[in-house]
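Need coordinates for the below:
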Amino acid sequence: MHPKKPPVYLLPVASSLHVERVQPFIERARRLLEQEGFRVEGPKEPVTDTKDLRITGQNGLLLVFLASGGSSEVAVAASWGRRALLWAYPSNNSLPSALSARSKLRRAGAWRGEIIYGSLDSLPEEVLWEARAITAQRELRNLRLGVLCDKRKWSSLLSTYGELTGIFEMNIQHIGFSELEQQIRQIDEEKAAREAKTRLQGAMRENIEESGVVAAFKLYLALRRIIDERGFSGVAVDCFWLIGRLGLTPCLALSLLLSEGLLGVCEADLASAIAMKALATFSETPAWMANLSQVDFKKATLTLAHCTAPINLTKKAGGVRLTPHFESGLPLSLDVGLPRGLVTLT
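Below you'll find the predicted structure:
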């Protein structure tokens, strides 16, 4: 499930000489936004004078549509000191007005935006990326993350990451082992086995017993219950501490959570949690953690070792393998066959 798009405040500006001529272009711009699922606010007719300028309830993306030449003065007033996109198109001297407005704002030190330019056949992709940036910022501010670790680790995390989580206004809360253990005890073994069979249908198994799969799936169900009950956006787990307590890994649990659009963070790494949330929001695709295990400079390749890749990323039958965990030999780890294509590493 993708986060809700921010509202767009579309502010059309124009010269008073060109109001009728540019109205169809303004309507076209509004339709393009609505077709992409944006809730569009702002006047439907162009603002031609700064005294008529009103920007109300603007808590999303400010998009100044320069409908004609002679509109730079109003565009400057609307964009002064604000993060705004100046939208220009190839008719009616729109682009010269946008360039003039940017020049004036730069000279005054009040430029905070970008110019976007293109035909009105489709919505410029910069609008979509700006919307995703706003959404990512909002999602990080509202992030509630449960951290599963012992008290000593929790104290260390607060000391190490306190300033960082404060900057992003994250709400992080401790999950103790006793809470997890209680949730696991409440899960019916047979029900967990049936659900695991359904969720992992088609997954190949290599040296993994059924009991290990069910135990790993019960851990997922327990973490999911905690997330739901406490209103978390996901969990970060001190993996090797948990392996020592349970005799199994959280890899499957984290993979399934990531597949559901929740955060599943290895090694209680709160800095990576922030990066993962931002990347997942930008790309509208799950992000996960991996180790950079090999570099081949001759072939120009990187090899990434992972055990928690989201299972919904594979596109082929049998694309998921359940194997023993590499470091511990315990159940279980995942090998997820990923499709070829562009990737982002951070």
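
Please count neighbours and contacts with C-alpha atoms only from this point.
OK.

Please tell me how far the nearest residue to P43 once chain neighbours are set aside sits from G57.
Once flanking residues are discounted, P43 sits nearest to L11: 6.4 Å by C-alpha to C-alpha, 6 or more residues apart in numbering. Noted for L11: a distance of 13 Å to G57, by C-alpha to C-alpha, to the nearest Å.

Quick one: distance of the strand or helix carrying the residue nearest to P43 to the chain centre.
Using DSSP states H and E, L11 sits within strand 8-13. The chain centre lies 26 Å from the centre of strand 8-13; the measure is C-alpha atoms, centre = their mean, to the nearest Å.

name the helices or strands packed onto it?
For strand 8-13, the helices and strands in contact under the criterion 3 or more C-alpha pairs under 8 Å, 6 or more residues apart in numbering; DSSP states H and E are strand 40-41, strand 61-66.

just these: most buried one?
strand 61-66 (a mean of 26; mean count of other C-alpha atoms under 10 Å).

Count the residues that sit near R21.
12 (other C-alpha atoms under 10 Å).

now the strands for the chain?
8-13, 40-41, 61-66, 84-88, 114-117, 144-148, 171-175, 204-205, 234-237, 263-265, 291-296, 301-305, 320-323, 333-336 (DSSP state E).

Tell me what angle the fourth one forms with strand 8-13.
Interaxial angle of strand 84-88 relative to strand 8-13 (axes from the mean of the first three to the mean of the last three C-alpha atoms, to 10 degrees): 50 degrees.

gap between the nearest residue to I115 once chain neighbours are set aside and S94?
The shortest distance from I115 to any non-neighbouring residue, by C-alpha to C-alpha, 6+ apart, is to L86 (4.7 Å). Separation of L86 from S94 (C-alpha to C-alpha) stands at 10 Å.

what is in contact with these two at once?
Taking C-alpha atoms under 8 Å, 6 or more residues apart in numbering as the criterion, L86 and S94 both touch L66.

on that earlier part again, so the residue nearest to I115 makes contact with E114?
Yes: L86 is within contact range of E114, at 6.2 Å (criterion: C-alpha atoms under 8 Å).

So between those two, which is more surrounded?
Using other C-alpha under 10 Å, the more surrounded residue of L86 and E114 is L86, with 27 against 14.

Now do that one against R112, distance only.
11 Å.

And for A309?
Taking C-alpha to C-alpha, one finds A309 at 38 Å from R112.

To compare against the first, here's the next sequence to fold:
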Amino acid sequence: MLTIRPLAAALNPPAQVAAAMARVAEHLDRRGIAHRFVTGESDLHDALLIVTGGSEHLALAAADRLPGPVFLLAHAELNSLPAALEVLAHLRQRGRPGRIFLVEDADDRSLPQLARHLETRRRLHSVRLGRIGVPSDWLVASTPSAELVQATWGPAVVDVPMEEVVAAMRDADAGETRRVRDHATAGAEAVREPSPLDLDAAARVTVALGAVVRAHRLDACTVRCFDLVTGAGTTGCLALSWLQDEGIVAGCEGDVPAALTMLWLQLTTGGPGFIANPQEIDPAAGTLWLAHCTIARRLVSRYTLRSHFESSLGVGIAGEVPPGPATVARVGGADLRELFVSDAEILGNGTSPERCRTQVLLRLAADARELLERPLGNHHVLAPGRWADELREYHDLFVAAGSATR
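Model prediction:
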């Protein structure tokens, strides 16, 4: 929903202003852009509609109360566009980013895309991201503060002790545990290393983690999952996959930037992402191998239940990801404003015994050397479809320039 504040000079008759607004609304409806007009100075709004000329000072005053870039809507009558040009020129002289959108231009897809970006932004600023346990010790570049995450991207980070998951495992309902185990095994092509006891333990983790997510009203989480390996002799791979399939973003090892990337991609694409380790890069060929022991089963055409790669314990998922267009992304940097994103093509899958269980080969559209020369961290996120341009535009509008806070 695009929320618009209309601005008109007092010189123009109210009936003329109302007729112009009605024509603008008709154009927006025709373009499939859900919208509403708000008139109060204190009403939150996404864009300013320059209804008439002579409204320049009203627009500048309204812009001063808006954070981030200023979006101006203009139409072809009543000197709307001339006024919008003057306003944006003044804002740019002051270093404020902004853009003019022509409401009659039905061929311009940038206004519908702006509406999608704004909806993504609103949702990012309303979600709760659980950091369950502290980040794994080896994630030396992936430990931003909760304050930085919220200020830069919007989500509230909720810290949850790992002990809550362990306690919830003891209280896991036996019937629900059986349901999770049976569903996971019924969909698998094969069960290799895991024993019935391994499957039961992984299912208990799944039930327990789901209970913790519900108790803290989390929309996303990232889990210090190796504590389950060392402390309980099991893994969280099945649990994270299960949550992903239920629409809850679930990342590994307490990696908040990676979980944030997964959340952003899910809000943009409408589906889950695959969090994975870049395992092998061929800069000359532009290819990248990604591998991890958990993946949403919605992303695979088939899967086998294996043990966890590093520990040979618990349950991991060896999934086969279908070939086709994809996107790889990662946010990071000291201020969380840096981005790696590239369109890609999924070329195939691997079965190396020396890598995590799900293994995917990609060809990147971007220069693969960027990963070696300016890495933002280990975990990257793969999502089906080509989304790099849309992600890059969102980042440029709301993050790169330090304008994400609302």
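
Just to confirm, what residue in structure 1 is aligned with L263 of structure 2?
For L263 of structure 2, the aligned residue in structure 1 is K277 (criterion: TM-score structural alignment).

dump the residue contacts of that match.
Neighbour list for K277 of structure 1: 136, 139-140, 263, 287 [criterion: C-alpha under 8 Å, 6+ apart].

From S233 of structure 1, how far off is it?
Remark: distance between K277 of structure 1 and S233 of structure 1 (C-alpha to C-alpha) = 10 Å.

Next, show the common contact partners of these two.
L263.

Name the nearest residue to N207 of structure 1, ignoring sequence neighbours.
Using C-alpha to C-alpha, 6+ apart and skipping the chain neighbours, the partner closest in space to N207 of structure 1 is T323 (6.4 Å).

An error on my part: the question was meant for A20 of structure 2.
Closest residue in space to A20 of structure 2, ignoring its immediate chain neighbours: V51 at 6.9 Å, by C-alpha to C-alpha, 6+ apart.

Please look at the one you found and V17 and confirm they touch.
Yes: between V51 of structure 2 and V17 there is a contact under C-alpha under 8 Å: 6.8 Å.

okay, and the common contacts of those two?
Common neighbours of V51 of structure 2 and V17 (C-alpha under 8 Å, 6+ apart) are A8.

quick one, which of these two is more surrounded?
Legend: neighbour count by other C-alpha under 10 Å for V51 of structure 2 and V17, higher for V51 (30 against 19).

need the contact list for that one.
Shown in contact with V51 of structure 2 (C-alpha under 8 Å, 6+ apart): 6-8, 17, 20-21, 74-75, 78, 80.

In a markdown table, list those residues along with distance to A172 of structure 2.
Output for the contacts of V51 of structure 2, formatted as a markdown table (distance: C-alpha to C-alpha, whole Å):
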| residue | distance to A172 of structure 2 |
| --- | --- |
| P6 | 55 |
| L7 | 58 |
| A8 | 61 |
| V17 | 62 |
| A20 | 61 |
| M21 | 57 |
| A74 | 58 |
| H75 | 60 |
| L78 | 66 |
| S80 | 62 |
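
for those, which one is nearest A211 of structure 2?
P6 (46.2 Å; C-alpha to C-alpha).

Quick check: the counterpart of that closest one in structure 1 vs L99 of structure 1, distance?
Alignment note (TM-score structural alignment): P6 of structure 2 maps to P12 of structure 1. Separation of P12 of structure 1 from L99 of structure 1 (C-alpha to C-alpha): 16 Å.

who's more crowded, the two?
Each of P12 of structure 1 and L99 has its neighbours counted (other C-alpha under 10 Å); P12 has more, 30 against 15.

So that one is in contact with R54, correct?
No: judged on C-alpha under 8 Å, P12 of structure 1 makes no contact with R54 at a distance of 11.7 Å.

residue nearest the centroid of structure 2?
When C-alpha atoms, centre = their mean is applied to structure 2, the residue found nearest the centroid is W264 (0.9 Å).

ok, and what's touching the longest helix seen in structure 1?
Here the longest helix in structure 1 is taken by residue count, with DSSP state H as the criterion, and it is helix 210-230. Contact partners of helix 210-230 of structure 1, identified using C-alpha under 8 Å, 6+ apart, comprise 146, 180, 183-184, 187, 189, 192-193, 196, 232-235, 248-250, 252-254, 256-257, 331-332.

Can you flag the buried ones in those residues?
Neighbour counting with 16 or more other C-alpha atoms under 10 Å marks 146, 180, 183-184, 192-193, 196, 232-235, 248-250, 252-254, 256-257, 331-332 as buried within the contacts of helix 210-230 of structure 1.

from those residues, which ones fall inside helices?
Counted as lying in helices by DSSP H, out of these, are 180, 183-184, 192-193, 196, 252-254, 256-257.

Just give the nearest non-adjacent residue to T249 of structure 1, would you?
Per C-alpha to C-alpha, 6+ apart, closest to T249 of structure 1 is I243, 5.3 Å.

now swap in G53 of structure 2 and tell me
N79 is the one closest to G53 of structure 2 (C-alpha to C-alpha, 6+ apart), at 4.6 Å.

Run a quick neighbour tally on L221 of structure 1.
The burial count assigned to L221 of structure 1 is 21, neighbours taken as other C-alpha under 10 Å.

Aligned to it, what sits in structure 2?
Checking TM-score structural alignment: L221 of structure 1 goes with V207.

returning to that earlier point: got the angle for the longest helix of structure 1 vs strand 144-148?
The directions of helix 210-230 of structure 1 and strand 144-148 differ by 140 degrees, with the same axes, to 10 degrees as the criterion.

which residues in the stretch 1-150 of structure 1 form helices?
For the stretch 1-150 of structure 1, applying DSSP state H, counting those that start in this stretch gives helices covering 19-35, 72-79, 94-107, 125-141.

Next one: Y117 of structure 1 from L66 of structure 1, what distance?
Distance, Y117 of structure 1 to L66 of structure 1, using C-alpha to C-alpha: 10 Å.

Between the two, which contacts overlap?
What both Y117 of structure 1 and L66 touch, as defined by C-alpha under 8 Å, 6+ apart, is the set 87-88, 95.

Tell me the one of those residues nearest E34 of structure 1?
W87 (15.9 Å).

Map that closest one across to structure 2 for me.
Under the alignment by TM-score structural alignment, W87 of structure 1 pairs with L73 in structure 2.

List the contacts of its match.
Applying C-alpha under 8 Å, 6+ apart to L73 of structure 2 gives the contacts 47-50, 84, 100-103.

Kind regards, and thank you for your time.
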